[in-house]
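Chemist: coords please:
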Amino acid sequence: MRASHAELIEREQRFPAGHRLGYPGYAEEMRKLCAEFEADFGPDPLSVNRVIAAFGALPPEAFSEPYRLDAEALERVSHTVQRKYVVRFKNIRRSWARLLEHMPELMVEGGPPRDVLEMSSAHGATLEVLRHFGHRAVGNDYANFLGWRDGPDSRFRDVNGAELSDTVDNHHLNSGDGPVTDWPYKPFIESQGLDVRLFDAGHVPYPFADKSFDSVLCFDAIDHYCHPKDWMTIIGEFTRLARQSVLVILNPVQQHLLTDESYMEPFRAFQSEMRSYRANGFSCIHAGLQRNRLTVFKLMHLG
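Modeler: Got it, this is the predicted structure:
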């Protein structure tokens, strides 16, 4: 038999927060769930295709043509790029779904053109999508060194710390005097005629004037730039460059780092600071989940 309204209220009085141990029991249960949540590397409950289907907005057929790579370019990327990023339409679908979910204002046919900077553009699919909708899309990339062959790891340096191109002369991505002249995704970017600027995103300020872009996007990349204790400095640079919005999506923390409190404590602090962000005229208007983690943060200029 269903409980009456009075019985439901009486039950809540006996078991506050719906737990037999009351609110303290609920809080302990949530603490354990939080630890499980951080360790969960399960896939997103909504696949890319399900997101696109929910919006009823398919990428145009023109995007289904593969990258135009000659034999030399194909040989290069076969040694430097993961196989999953070689299929152009898969890349397009991932970027299309992300923008539909989090930047719908940029996905309007005939909408106002915007100036958009994407940090760490990789294969450039997001730039392709933005260009399709008439936006001026500028990308950034750099040859990240995430412990490559026991070399330096950009994820643990300080912001404005070690200049990686000065320390990895034998990686064959540098001219020898410091500047990066090549990077893994260059063949994809050139095949699509995209505008990508090369600079180390772990060093600020970036080579753009204040308020150069309407929006700044950074997907699965900020953890490559520096240690999480300095990520808010990177966010400050994003808001310096943006006039309207900033969208940041984090990578999930790798499992071997989940027990490293020197990493996790500033990571959690970053999540908290982003949820309550109020600086440079920007405020956080959305904090969301991706890959079962709190990793999505959208800032808007509300001043």
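Chemist: every contact and neighbour count from this point should use C-alpha atoms.
Modeler: Fine.
Chemist: quick one, strands of the stretch 151-300 of the chain?
Modeler: Applying DSSP state E, counting those that start in this stretch to the stretch 151-300 of the chain gives strands spanning 195-198, 213-219, 242-249, 278-279, 282-290, 293-301.
Chemist: Phe267: which of those is closest?
Modeler: Among the strands of the stretch 151-300 of the chain, the nearest to Phe267 by Cα to Cα is strand 293-301 (10.5 Å).
Chemist: so how far is that closest one from its chain's centroid?
Modeler: Taking Cα atoms, centre = their mean, to the nearest Å, the mean C-alpha location of strand 293-301 is offset from the chain mean by 10 Å.
Chemist: just stretch 199-206 next, same as before
Modeler: 16 Å.
Chemist: surely Leu217 meets Leu250?
Modeler: No: applying Cα atoms under 8 Å, one finds Leu217 not in contact with Leu250, separated by 11.3 Å.
Chemist: quick one on the thing from earlier: how about the strands of the stretch 151-300 of the chain in a markdown table, adding distance to Ala57 and mean neighbour count?
Modeler: As requested, the strands of the stretch 151-300 of the chain are arranged in a markdown table below (distance: least, Cα to Cα, whole Å; neighbours: other Cα atoms under 10 Å):
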| stretch | distance to Ala57 | mean neighbour count |
| --- | --- | --- |
| strand 195-198 | 26 | 18 |
| strand 213-219 | 21 | 22 |
| strand 242-249 | 21 | 23 |
| strand 278-279 | 33 | 14 |
| strand 282-290 | 20 | 17 |
| strand 293-301 | 22 | 21 |
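Chemist: what residues does stretch 44-55 touch?
Modeler: Under the contact criterion Cα atoms under 8 Å, 6 or more residues apart in numbering, stretch 44-55 has outside partners Leu58, Arg93, Arg94, Trp96, Ala97, Leu100, Glu101, Gln290, Arg291, Asn292.
Chemist: now the buried members of the residues you listed.
Modeler: Arg93, Arg94, Trp96, Ala97, Leu100, Gln290, Arg291, Asn292 (16 or more other Cα atoms under 10 Å).
Chemist: gap between the fourth one and Ala287?
Modeler: Ala97 sits 17 Å away from Ala287 when distances are taken as Cα to Cα, to the nearest Å.
Chemist: then the third one?
Modeler: Counting by Cα to Cα, the separation of Trp96 from Ala287 is 19 Å.
Chemist: now swap in the first one and tell me
Modeler: In this view, Arg93 and Ala287 are 22 Å apart by Cα to Cα.
Chemist: longest helix of the chain?
Modeler: helix 22-39 (DSSP state H).
Chemist: so what's the residue most central in space within the chain up against?
Modeler: With distances taken as Cα atoms, centre = their mean, the residue of the chain nearest its centroid is Phe219 (2.1 Å). Contacts for Phe219 were tallied using Cα under 8 Å, 6+ apart; they are Met119, Ser120, Leu247, Val248, Ile249, Leu250, Asn251.
Chemist: to compare against the first, here's the next sequence to fold:
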Amino acid sequence: MRPFELTESKAWFPELPAQFRSDYRLGNYASDRITRVMWKYLMRPRNCERSWLRLHQHMPELLSGPPKDILELSTAHGSLLEILRWGGHRVTGTDCAWAVDGSTAQVKPPRRHWHFRLLERLRSVRHDHPMAESVQGWPYQPLIESLGLGVTLHDGGSIPYPFADKSQDYVICYQALEAYAPPERWVDIVDEMCRIARHAVVIGFNPLPLGMRSDGGTYRRFRDGWQRLMAYDRIGFQTRAFLVGKTRAGHHPTLCKLIAT
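Modeler: Got it, this is the predicted structure:
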């Protein structure tokens, strides 16, 4: 969700609860571990605002009602899980140690004034949750540990997933499917999500980068993949919502929500 979308959307929904407006508590970690996270994702209030709005827009039914079992794939900074946990749900997540040499992971020292100020604030307070040995290539580990969330490391492109059949009410996956597999395999990945889910699967898409969108062959492959998910009707699940948004790259699918039939 881009900054202008966040600003415009906030006016239409309840304000983010106050407990999600504080910083991460990262005094337990050396600076070089913290700065492996992209600077924008070190701002907990902004992360939580995006997740708060996604819940209101895409899964408002989870804002009330009885507790549910919820799995988020590629949870990253964990803000969606921490809000769902606050709402009484039983949550778990996955992530992947993807930040290896040659990846797009940030490993940048502080350079700007606000970098230094943010780093000073984050390291001024310690958390009291259990800490595991540092996992190479998992930049979000300090954030997940500081929140006390349960996250399993698993490559989303590898099937089967380490979860039992129908063990979760909801399976959620934002902006990660494109990293799991090429468009030709998306249906296989979604089949696996539906195997695990009892009620719903929610998938958020990344927009195609401008360079890829201008490549006709690549764009057709992605468009075919989106259209297959738009028409998904398999193993007891159907697509019931398919949203399209707009960025500088043009219109593109943003969300697919499948419901058990």
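Chemist: inside helices: which ones of the contacts of stretch 44-55 of the first structure?
Modeler: Counting by DSSP H, the contacts of stretch 44-55 of the first structure contribute Arg93, Arg94, Trp96, Ala97, Leu100, Glu101 to helices.
Chemist: where in the first structure does stretch 227-241 of the second structure align, residue-wise?
Modeler: Mapped onto the first structure using TM-score structural alignment, stretch 227-241 of the second structure spans residues 272-286.
Chemist: mind listing what the aligned partner of Asp169 of the second structure in the first structure touches?
Modeler: Under the alignment (TM-score structural alignment), Asp169 of the second structure maps onto Asp214 of the first structure. Counting by Cα under 8 Å, 6+ apart, Asp214 of the first structure touches Arg114, Asp115, Val116, Ala242, Arg243, Gln244, Ser245.
Chemist: the second one maps to what in the second structure?
Modeler: Here Asp115 of the first structure is matched to Asp69 in the second structure, going by TM-score structural alignment.
Chemist: coming back round to it: distance of the residue nearest to the centre of the first structure from Ala71 of the first structure?
Modeler: For Phe219 of the first structure, the distance to Ala71 of the first structure - Cα to Cα - is 30 Å.
Chemist: got it, and Val204 of the first structure?
Modeler: 37 Å.
Chemist: higher neighbour count, those two?
Modeler: Between Val204 of the first structure and Ala71, counted using other Cα atoms under 10 Å, the more crowded position is Val204 (14 against 8).
Chemist: so what does that one match up with in the second structure?
Modeler: Val204 of the first structure maps onto Ile159 in the second structure, by TM-score structural alignment.
Chemist: quick check, Ala181 of the second structure in contact with Gly157.
Modeler: Yes: at 5.8 Å, Ala181 of the second structure and Gly157 qualify as touching, with contact defined as Cα under 8 Å.
Chemist: which residues are in contact with each of these two?
Modeler: Contacts common to Ala181 of the second structure and Gly157, judged by Cα under 8 Å, 6+ apart, are Ile189.
Chemist: thinking again about what came up before, I'd say the match of Asp115 of the first structure and Ile172 touch.
Modeler: No: counting by Cα under 8 Å, Ile172 is not a contact partner of Asp69 of the second structure; they are 11.2 Å apart.
Chemist: for the aligned partner of Tyr67 of the first structure in the second structure, list the residues it contacts.
Modeler: Counting by TM-score structural alignment, Tyr67 of the first structure corresponds to Tyr24 in the second structure. Applying Cα under 8 Å, 6+ apart, we find Tyr24 of the second structure in contact with Leu42, Met43, Arg44, Leu122, Leu143, Ser146, Leu147.
Chemist: looking for the alignment partner of the last one in the first structure.
Modeler: The one in question is Leu147 of the second structure. In the first structure, Leu147 of the second structure lands on Gln192 (TM-score structural alignment).
Chemist: burial of Asp101 of the second structure, as a residue count?
Modeler: 8.
Chemist: so Thr126 of the first structure belongs to a helix, correct?
Modeler: Yes: assessed by DSSP: H, G, I helix; E, B strand; the rest coil, Thr126 of the first structure belongs to a helix.
Chemist: my guess is it meets Arg98, correct?
Modeler: No: Thr126 of the first structure is beyond contact range of Arg98, at 9.1 Å (criterion: Cα under 8 Å).
Chemist: of the two, give the one with the bigger neighbour count.
Modeler: Thr126 (24 against 19).
Chemist: who's in contact with the match of Val204 of the first structure?
Modeler: Ile189, Glu192.
Chemist: just Ala76 of the second structure next, same as before
Modeler: With Cα under 8 Å, 6+ apart, Ala76 of the second structure has these contacts: Asp95, Tyr140.
Chemist: is it part of a helix or strand, or is it coil?
Modeler: State at Ala76 of the second structure, reduced to three classes by three-state DSSP: coil.
Chemist: so how far is Glu82 of the second structure from it?
Modeler: 12 Å.
Chemist: ok, Trp12 of the second structure next?
Modeler: 22 Å.
Chemist: likewise for Asp169 of the second structure?
Modeler: In terms of Cα to Cα, Asp169 of the second structure sits 17 Å off from Glu82 of the second structure.
Chemist: likewise Leu16 of the second structure?
Modeler: In terms of Cα to Cα, Leu16 of the second structure sits 13 Å off from Glu82 of the second structure.
Chemist: more neighbours: those two, which one.
Modeler: Set Leu16 of the second structure next to Glu82 and count neighbours by other Cα under 10 Å: Glu82 wins out with 20 against 17.
Chemist: which position in the first structure pairs with that one?
Modeler: That one, Glu82 of the second structure, aligns with Glu128 by TM-score structural alignment.
Chemist: dump the residue contacts of its match.
Modeler: Ile92, Gln192, Leu194.
Chemist: if you rank those residues by neighbours, which is first?
Modeler: Ile92 leads those on contacts (other Cα under 10 Å) with 22 neighbours.
Chemist: which residue packs closest to the equivalent of it over in the second structure, ignoring adjacent ones?
Modeler: Counting by TM-score structural alignment, Ile92 of the first structure lines up with Cys48 in the second structure. Leaving aside its sequence neighbours, Cys48 of the second structure sits nearest to Ser79 (Cα to Cα, 6 or more residues apart in numbering; 5.2 Å).
Chemist: alright, I will stop here.
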